[in-house]
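Chemist: compute the structure for the input listed below.
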Amino acid sequence: MEKKKVNIVLRSTSRIADSEPETMELITDGTLERLVDGDKSGWRVTYNDAELTGYVDSSTTVSCFGNDTASMHRTGDLTQELVMENGQLRRCLYETEYGSMLFGVYTKSIENTISDEGGELKLSYSIESNGDLVADNRVELSITGR
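Modeler: Prediction:
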């Protein structure tokens, strides 16, 4: 399958330390394409998120293989990459305007129903720094054809 143009609704909820959860929503266009890695197949979703991040030319690519692994890679003014594996703690580099930081990302769940027609990807994970909880996050991508 070549890249297919899709509509994307992104909902991101983050709860930092003891604060109330904050939810952001972005409705945008993007692309969907099938990935094949050896005997595994998955999906890649790419979208422009400059409106959400405030960074010019910012785009995010989300890749997923079943309900086991997913990654989010942001490019543009800042580069950020989260690699998620169900039930695992992974170290990820996160660039900010103040410099680069290494975080731990613990994946609570990956729910993937993406197909050629679209679908949903739900990621639940926590971010830690030096063993302390920084934030609990839930990201939901709803993908439909155009």
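Chemist: contacts and neighbour counts: CA atoms only from here.
Modeler: OK.
Chemist: assess the claim that residue 146 and residue 30 are in contact.
Modeler: No - with contact defined as CA atoms under 8 Å, residue 146 does not count as touching residue 30 (9.8 Å).
Chemist: common neighbours of these two, please.
Modeler: Applying CA atoms under 8 Å, 6 or more residues apart in numbering, one finds that residue 146 and residue 30 are jointly contacted by 5-7.
Chemist: of those residues, which is the most crowded?
Modeler: Taking other CA atoms under 10 Å as the neighbour criterion, residue 6 ranks highest of the shared contacts of residue 146 and residue 30 with 20 neighbours.
Chemist: which ones are touching the residue nearest to residue 146 when sequence neighbours are not counted?
Modeler: Computed as CA to CA, 6 or more residues apart in numbering, the closest residue to residue 146 that is not its neighbour in sequence is residue 6, at 5.1 Å. Neighbouring residues of residue 6 by CA under 8 Å, 6+ apart: 29-32, 118, 143-146.
Chemist: identify the farthest-apart pair in the residues you listed.
Modeler: Using CA to CA, the two most remote members of these are 29 and 118, lying 12.6 Å apart.
Chemist: next, name the residue at the spatial heart of the chain.
Modeler: residue 72 (4.0 Å; CA atoms, centre = their mean).
Chemist: for the chain, which segments count as strands?
Modeler: With strands called from DSSP state E, the chain shows them at 4-16, 22-37, 40-48, 59-65, 69-75, 80-85, 89-96, 99-112, 118-129, 132-145.
Chemist: give me the number of residues near the nearest residue to residue 28 once chain neighbours are set aside?
Modeler: Using CA to CA, 6+ apart and skipping residues adjacent in sequence, the residue nearest residue 28 is residue 8, 5.3 Å away. Using other CA under 10 Å, residue 8 is surrounded by 26 other residues.
Chemist: want to put them side by side, so please do this one too:
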Amino acid sequence: MDPKDVIVSIRGIQQYEHSYPEVTELITTGTYTYSEGHSKLSYVDTESDSENRPTNTTIQIDKGRVFLSREGAVNSQILFQEGKRNYSLYQTDVGSLMVGVGVNRMRTKLDAHGGEIELDYSIEIDHAIAGFNRFSIKIKEAMPTGSSYETQTKLKN
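Modeler: Coordinates of the predicted model:
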């Protein structure tokens, strides 16, 4: 199937030991493809580091697995599988870390028009539990240019 332009809404909650939860939200545009049993989402994240340098993010979703790949200001590849712990190298400007993720709950509800991905997981850094993360990604088809919604919005302003 051809890639579709989409609006991507991401909400992440991170909680590390002895700290309050930190909430991060990002709304951006991206591309999305769907075929039975496989989905792919790509977008550029400009908020992944303090200097707002872009990171190209690709998420591939297959039955029972979510694979996250990031290239740019941050480089990493992480495989999420419910009930399993997977390890990968996380590279930043200041060095590399071995990061493990143990997925407690994973839910994907996707179709040809978009949908939602939810992950709850623990994170290990150099084989020690560092905290717990939860993120939700909502994917929604973007309105085509010249759509009645866009025209109505321009007329109101």
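Chemist: between residue 29 and residue 118 of the first structure, which has more neighbouring residues?
Modeler: residue 118 (21 against 18).
Chemist: give the aligned equivalent of that one in the second structure.
Modeler: Under the alignment (TM-score structural alignment), residue 118 of the first structure pairs with residue 114 in the second structure.
Chemist: these two touch, right, that match and residue 139?
Modeler: Yes - using CA under 8 Å, residue 114 of the second structure is in contact with residue 139, at 4.7 Å.
Chemist: map residue 54 of the second structure onto the first structure.
Modeler: Using TM-score structural alignment, residue 54 of the second structure sits opposite residue 57 in the first structure.
Chemist: who's in contact with its match?
Modeler: Here residue 57 of the first structure is in contact with 48, 50, 75-77 (criterion: CA under 8 Å, 6+ apart).
Chemist: which of the residues you listed are conserved in the second structure?
Modeler: Shared contacts between this structure and the second structure among those (both residues aligned by TM-score structural alignment, their matches' CA atoms under 8 Å) comprise 48, 50, 76-77.
Chemist: which of those residues are buried?
Modeler: Among those, those buried by neighbour count (16 or more other CA atoms under 10 Å) are 48, 77.
Chemist: format the kept ones among the contacts of residue 57 of the first structure as CSV; extra columns: distance to residue 91 of the first structure.
Modeler: Output for those, formatted as CSV (distance: CA to CA, whole Å):
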residue, distance to residue 91 of the first structure
48, 25
50, 25
76, 21
77, 22
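Chemist: most widely separated two among the kept ones among the contacts of residue 57 of the first structure?
Modeler: 48 and 77 (12.6 Å).
Chemist: still on that earlier bit, the residue nearest to residue 28 of the first structure: what's it in contact with?
Modeler: So residue 8 of the first structure contacts 26-30, 47, 141-144 (CA under 8 Å, 6+ apart).
Chemist: just to revisit the earlier point, which residues are in contact with both of residue 48 and residue 77 of the first structure?
Modeler: With CA under 8 Å, 6+ apart as the test, residue 48 of the first structure and residue 77 both reach 57-58.
Chemist: which residue lines up with residue 137 of the second structure in the first structure?
Modeler: By TM-score structural alignment, residue 137 of the second structure lines up with residue 141.
Chemist: next, the contact list for its match, please.
Modeler: Going by CA under 8 Å, 6+ apart, residue 141 of the first structure touches 8-11, 120-122.
Chemist: run a quick neighbour tally on residue 31 of the second structure.
Modeler: Neighbours of residue 31 of the second structure using other CA under 10 Å come to 19.
Chemist: make sure it is actually in contact with residue 3.
Modeler: Yes - at 5.8 Å, residue 31 of the second structure counts as touching residue 3 under the criterion of CA under 8 Å.
Chemist: returning to that earlier point: can you redo the shared contacts of residue 146 and residue 30 of the first structure as TSV with distance to residue 132 of the first structure?
Modeler: Formatted as TSV, these follow (distance: CA to CA, whole Å):
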residue	distance to residue 132 of the first structure
5	40
6	38
7	36
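Chemist: leaving out the residues flanking it, which one is nearest to residue 113 of the second structure?
Modeler: Using CA to CA, 6+ apart, the closest residue to residue 113 of the second structure is residue 141 (6.0 Å).
Chemist: ok, the one you found - contacts?
Modeler: 4-7, 113-114.
Chemist: same thing with residue 41 of the first structure?
Modeler: Applying CA under 8 Å, 6+ apart, the residues near residue 41 of the first structure are 34-35, 65-66.
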